[in-house]
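Peer 1: Sharing a model prediction with you, sequence too.
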Amino acid sequence: MLKAYLGLVVAAVPFLASAEQVGEVSTVFKWLGPNDKVVVEAFDDPKVEGVTCYLSRAKTGGVKGGMGLAEDRAEASLACRQVGPIRFVSELKEGEEVFKERTSLVFKTMQVVRFFDKKRNTLVYLVYSDRVIEGSPQNAVTAIPIMPWQ
């Protein structure tokens, strides 16, 4: 019974990309716990082969940050690039979430969503942060024209 329930829960969770850390820089020295930093992460679009996105964002350090209790800032930068032939693995949905990461203990997340601009044959990716009560208008966008790979 428990196995069947867990299978349903896993099936209900959308397939999202997982990020791989590319690098980081320290921005604020902390005497206790890790320093505040900016991290650069890479993730591949799970439904579009040949596309990799690079996300840079702030990570709060200190004692709370080291224990996973601090709330990270909403600012982020996003650059997605064609890194091979583009192939759609399955049907795309407008505004589909391709990456999501918790940026506070419970209420805040940073996410990347994808749109397809049919008129210009371009994939558009948007990063933003939301919170249960109040999100942030800070965001970043990047676009990839779909072109033959050479």
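Peer 2: Happy to help now that I have it. Residues are numbered from 1 along each chain as shown.
Peer 1: use CA for all of it now, contacts and neighbours both
Peer 2: OK.
Peer 1: Return the distance of the longest helix seen in the chain from the chain's centre.
Peer 2: As assigned by DSSP state H, the longest helix anywhere in the chain is helix 2-12. Distance of helix 2-12 from its chain centroid, counting by Cα atoms, centre = their mean, to the nearest Å, is 25 Å.
Peer 1: another structure for you, compare them:
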Amino acid sequence: MIARLLALSLLIPAATAAEEIGKIGVDWIGNDIVIEAIRDPKVGGVTCHLAYFDRSMLDRLSQGNWFEDPSNSAIECARTGPIDLSGIRRGKGGEDVFREGRSLVFKSLRVKRIYDEENRVLIYLAHANELTDGSAKMAISTVPLLDEDRDPLPPE
């Protein structure tokens, strides 16, 4: 069963690629905070910066948990060009923008996009997704839309 889940998790691609733009050492054993730029693949003109904790090999050895990183993350998104909403999925459940494994099989760090049509705001939520236990660790960022941003579809 675990082998099938592992194989399945390797076959599911991330929603988009992230570009590492910074790495800050936080202690003497090699733990780092990594900062990645994530461009929304369906909404050109929005870039999110995601920061998360990356455990070192020494920390993994001393803690005894080889295959898991913490779920903590921070996110900030900004308008970086013209915005086109014609390709996004609408609805309260949102849509995955980015997904990265945080353990061997059971945990991932995700960024979801939700469009608040009434207030004309894109909401980006970074959160952990776990197979067995949910996590309350999350971070949120918003990108307000301007009048010139195209929104060709009527609200659902």
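Peer 2: Cool, got the structure. Please read all numbers here as calculations on a predicted model, not as lab measurements.
Peer 1: could you point out which element follows the longest helix of the first structure?
Peer 2: Once the chain leaves helix 2-12 of the first structure, the next helix or strand it forms, by DSSP states H and E, is strand 20-28.
Peer 1: Following that next one in sequence, what is the next regular element?
Peer 2: Defined by DSSP H and E, the subsequent element after strand 20-28 of the first structure is strand 36-44.
Peer 1: To what extent does that next one diverge from the second structure after superposition?
Peer 2: Compared with the second structure after the fit, strand 36-44 of the first structure shows a mean deviation of 0.4 Å (mean Cα distance after the TM-score superposition for the first structure).
Peer 1: Could you measure from the residue nearest the centre of the first structure over to S136 of the first structure?
Peer 2: Against the mean C-alpha coordinate of the first structure, by Cα atoms, centre = their mean, the closest residue is F99 at 3.7 Å. Using Cα to Cα, to the nearest Å, F99 of the first structure is found at 17 Å from S136 of the first structure.
Peer 1: what does W149 of the first structure give?
Peer 2: For W149 of the first structure, the distance to S136 of the first structure - Cα to Cα - is 36 Å.
Peer 1: shouldn't the residue nearest to the centre of the first structure be in contact with F15?
Peer 2: No: taking contacts as Cα atoms under 8 Å, F99 of the first structure lies outside contact range of F15: 9.0 Å.
Peer 1: the residue most distant from the middle of the second structure, which is it?
Peer 2: S62 (27.9 Å).
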